[in-house]
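1. Got a predicted model here, sequence first, then my questions.
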Amino acid sequence: MSTFGDYFRVTTYGESHCRSVGCIVDGCPPGMALSEGDIQPQMTRRRPGQSALTTPRDEKDRVEIQSGTECGFTLGTPIALIVHNEDQRPKDYGGSTMDLYPRPSHADFTYLEKYGVKASSGGGRSSARETIGRVAAGAIAEKYLKLAHNIEIVAFVSSVGKEELFPPSPEYPSYSTNSNFLRLIGTITREKVDEFAPVRCPDTEASKRMTKAIEAFRDKKDSIGGTVMCVIRNVPAGLGEPCFDKLEAKLGHAMMSIPATKGFEIGSGFGGCEVPGSVHNDPFIVTPEVGGISDKKRLTAKTNNSGGIQGGISNGADIYFRIAFKPPATIGQAQTTTKYDFEEGVLEAKGRHDPCVVPRAVPIVEAMSALVIMDALLAQKSREASRSLLPPLPKSLPIRPETTN
């Protein structure tokens, strides 16, 4: 379906070459200052035409708030957001050989099989253009998360093709065992990531290698995939809904709903399978006193192979995960394939497409992360508010000691 979330609900609409795209956000808390200026920065980071490494489609992606605010504050009612498609070119697709073929590895065939009809231009709802609504809604969620808990979400490109920021090795089979990686996710900011635009890999040498890789495939009218890493900092402990809506399951659901995704791993991920439990386990330690005040103490994990989530519930440590994106399906090279009428032929696709999607996927990953954490936070706050109306629990039960944050 086109709706995501239970408490903070987002419904996106629009196709790649229709008149507009956008979303409706339902469940945003009332009384939060909100304007287009809070949303536009992420829209601008996501928009096409930013460099020679992306599609040349020239869209400004200016967002407009249609409802749900008054005098610059949210009302608690549905927020409608719209972005007009200014550079749509359906004629790039009509009247060409692309009408005759389902593009290899694209959604043309499956959408037609499912619905019996499909958008005649671009990818329709399967196009990355649909993610505009996600990014707009995610920016709203991010503002609340920042104000409420100082939650920070930063994503960056960790690989393009075979070029990796932190190549796995016998010494570091997993990102979670690499001290350089752990230092990076503890301090990285969006501003720093964007200093390495257009690739958005926060390392000079790795960024150069990735740029050359994308350029090489682009010049051959081909495409290449890659991975995006994301870290979420300052998430309070206790978020996540066992058993089927574990926090990592919701994050995986969100990430795998992004177009072109093919893999998701959290914490130690697949590399964690190569180390024994005695190394993989995250022992608990007591945080040091803050300013000599003992009630600031709390339990925390000494290491973070868990990626900030245990038993499907956040433990207060940084949450980090990686998403794999396949090479874009539409390429300019001639491909031998089969037409809708079962006749074999050669397709040379037209239109404007990214040779690699990972640089522009960075704000989309951040947006979907914000939607997941926002929904989980509202669920937990609802539980805590309901519990606070009941008489205190008897002291004979194993009750978590209250601490002052």
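-> Cool, got the structure. Numbers count the residues shown, from 1 in each chain.
2. Please count neighbours and contacts with C-alpha atoms only from this point.
-> Will do.
3. got the contact list for the most centrally placed residue in the chain?
-> For the chain, the residue nearest the mean C-alpha position is residue 365 (1.4 Å; CA atoms, centre = their mean). For residue 365, the contacting residues are 155, 228, 230, 255, by CA atoms under 8 Å, 6 or more residues apart in numbering.
4. try this one side by side with the last:
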Amino acid sequence: MAGSTLGTIWKVTTWGESHGKGVGVVVDGCPAGLPLSESDIQAYLNRRKPGQSKFTTKRQESDEAEILSGVFEGKTTGAPISMVVWNTDQQSKDYGNIEDVYRPGHADFTFDSKYGFRDYRGGGRSSGRETTARVAAGAIAAVFLKKLGITVTAYAKSVGPYTVDPERFNIEERDNNRLYMPDQETALKAEAYLEEMMAKTDSVGGVVECIIDGVPAGIGDPVFEKYDAALAKAIMSMGAVKGFEIGDGFAASRSTGSENNDRFLPGKDGKVEKATNHAGGILGGISDGSQVVFRAAFKPTPSIALPQKTVTRQGEETEIEIKGRHDPIIVPRAVVVVEAMAALTTADLLLINMSSKMDRIVSFYEKEK
């Protein structure tokens, strides 16, 4: 199966299935000498793991990461970093009724069409469980970025019809509510709405917004390897994402050039700054030194208990009621996954950028003499 590796220099390969023995990841290309411990990884995994509130699946997984290689005496060695998270609470029997039935909104039909079989126990490689490995890898990238003064912060921008009010935006509030919304009032309304949908055995979608602070100007390439294109690929590779936009995004299509253009002005220490940031921190595929701001739209969880019309593997009409333990909304647990994918993308592009100028290469190797 191709397509399980992301990155050029900072390469990440995930493995494992939802109801297999575990999921894991190999991170190759991380520089030697980076201080790293399992607690650094765990801090991120704790934000993603299931069973934390009534708005997440009741599957009980400790999601404890075990570093198998690439770290010695608290620092990375430059060798591939291999990590595993063991599955401990699979209930495969919950999926027995869908062995030969395609679930609406899932990858069952398309996976079967491509490979001629599918792992019906929770979706196998198509399951959201795979993102556990992404988060473990992203945690390492976040530690790397922090050393360079770069931070990645995501949050729930909207849940169903409820959107964070910019006037009440408070990033410190994000971790005080179960939906990771930086607006207490909107979070309470969204929770009430979500409970109403749960009572109807239905699910809800939403939008995650992410801000990358501290990225210097000049990251990314102008054609196929644009920074925003790389972010879009990484974020769209998450199974439930159906939309991506950066800066003003689709709203830019309704503005004029005079409104959308970000005016340049002299900044501190002779640096160029912008009066506004409609571009979302990227111009021509290259970072401009301001905040990188993007959003990802998540569809409602496809696993719902409501009866749904579908077909069997043999093409016969049938009706299905999905059993098992599922998130009524993906957004809260996806917040840290978005951070992870943004961190991995940014780390890779920073390493690639080190060879973009001859004077940088000469300076580096002259110091080595």
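-> Everything's here; your move. Keep in mind it's a predicted model, so treat the numbers as computed, not measured.
5. sorry, back to before: most neighbours of all the contacts of residue 365 of the first structure, which one?
-> Among the contacts of residue 365 of the first structure, the one with the most neighbours (other CA atoms under 10 Å) is residue 155, at 28 neighbours.
6. does that one count as helix, strand or coil?
-> strand (DSSP: H, G, I helix; E, B strand; the rest coil).
7. Same question for residue 221 of the first structure.
-> State at residue 221 of the first structure, reduced to three classes by three-state DSSP: coil.
8. Kindly report the same for residue 205 of the first structure.
-> At residue 205 of the first structure, secondary structure determined by three-state DSSP is helix.
9. Over to residue 192 of the second structure?
-> Reducing the assignment to helix, strand or coil with three-state DSSP, the entry for residue 192 of the second structure is helix.
10. Which residue in the first structure aligns with it?
-> With TM-score structural alignment defining the correspondence, residue 192 of the second structure maps onto residue 212 in the first structure.
11. cool, residue 47 of the second structure as well?
-> The alignment partner of residue 47 of the second structure in the first structure, by TM-score structural alignment, is residue 45.
12. check contacts around that match.
-> Under the criterion of CA under 8 Å, 6+ apart, the contact list for residue 45 of the first structure reads 360, 363.
13. again with residue 23 of the second structure
-> For residue 23 of the second structure, the residues meeting the contact criterion (CA under 8 Å, 6+ apart) are 14-17, 84-87, 129-130, 132-133.
14. Give me the subset of these lying in helices.
-> By the criterion of DSSP state H, membership of the contacts of residue 23 of the second structure in helices covers 132-133.
15. Quick one: the strands in the stretch 201-350 of the first structure, in order.
-> When assigned using DSSP state E, counting those that start in this stretch, the strands of the stretch 201-350 of the first structure occupy the ranges 226-233, 261-266, 284-286, 299-301, 309-310, 313-314, 319-325, 335-338, 344-347.
16. ditto for the stretch 1-150 of the first structure
-> Across the stretch 1-150 of the first structure, reading from the start of the chain, the strands by DSSP E, counting those that start in this stretch fall at 3-4, 9-13, 20-26, 63-65, 69-70, 73-74, 79-84.
17. Could you identify which of these is most buried?
-> Comparing the strands of the stretch 1-150 of the first structure by mean neighbour count (mean count of other CA atoms under 10 Å), strand 20-26 comes out on top with a mean of 23.
18. quick one: residue 127 of the first structure from residue 105 of the first structure, how far?
-> Between residue 127 of the first structure and residue 105 of the first structure the distance is 13 Å, computed by CA to CA, to the nearest Å.
19. same check, this time on residue 113 of the first structure
-> Residue 113 of the first structure sits 14 Å away from residue 105 of the first structure when distances are taken as CA to CA.
20. What does residue 88 of the second structure correspond to in the first structure?
-> Using TM-score structural alignment, the equivalent of residue 88 of the second structure in the first structure is residue 86.
21. what sits against that match?
-> 19, 58-60.
22. Could I have the buried ones of those residues as PyMOL selection syntax?
-> Provided next is the PyMOL selection string for whichever of the contacts of residue 86 of the first structure are buried by 16 or more other CA atoms under 10 Å:
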select buried, resi 59+60
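23. Make CSV from the contacts of residue 86 of the first structure and add distance to residue 373 of the first structure to it.
-> CSV is the format used below for the contacts of residue 86 of the first structure (distance: CA to CA, whole Å):
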residue, distance to residue 373 of the first structure
19, 31
58, 32
59, 29
60, 28
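24. dump the residue contacts of residue 258 of the first structure.
-> When contacts are counted by CA under 8 Å, 6+ apart, residue 258 of the first structure touches 128, 131, 364.
25. That one matches what in the second structure?
-> Residue 258 of the first structure is assigned residue 238 in the second structure as its aligned equivalent, the criterion being TM-score structural alignment.
26. For residue 20 of the second structure, see how far away that match is.
-> In this structure, residue 238 of the second structure and residue 20 of the second structure are 20 Å apart, going by CA to CA.
27. Check residue 204 of the second structure too.
-> Residue 204 of the second structure is 28 Å from residue 20 of the second structure, by CA to CA.
28. The two: which has the busier surroundings?
-> Set residue 204 of the second structure next to residue 20 and count neighbours by other CA under 10 Å: residue 204 wins out with 21 against 17.
29. What does that one correspond to in the first structure?
-> Using TM-score structural alignment, the equivalent of residue 204 of the second structure in the first structure is residue 224.
30. got the contact list for the equivalent of residue 237 of the first structure over in the second structure?
-> Using TM-score structural alignment, the equivalent of residue 237 of the first structure in the second structure is residue 217. For residue 217 of the second structure, the contacting residues are 286-290, by CA under 8 Å, 6+ apart.
31. one more time with 7 Å, if that's ok
-> Taking CA atoms under 7 Å, 6 or more residues apart in numbering as the definition of contact, the neighbours of residue 217 of the second structure are 287-289.
32. which residue ranges form the helices in the stretch 51-200 of the second structure?
-> 108-115, 131-147, 184-199 (DSSP state H, counting those that start in this stretch).
33. right, so those helices: which one is the most enclosed?
-> Of the helices of the stretch 51-200 of the second structure, helix 131-147 is the most buried (mean count of other CA under 10 Å), at a mean of 24.
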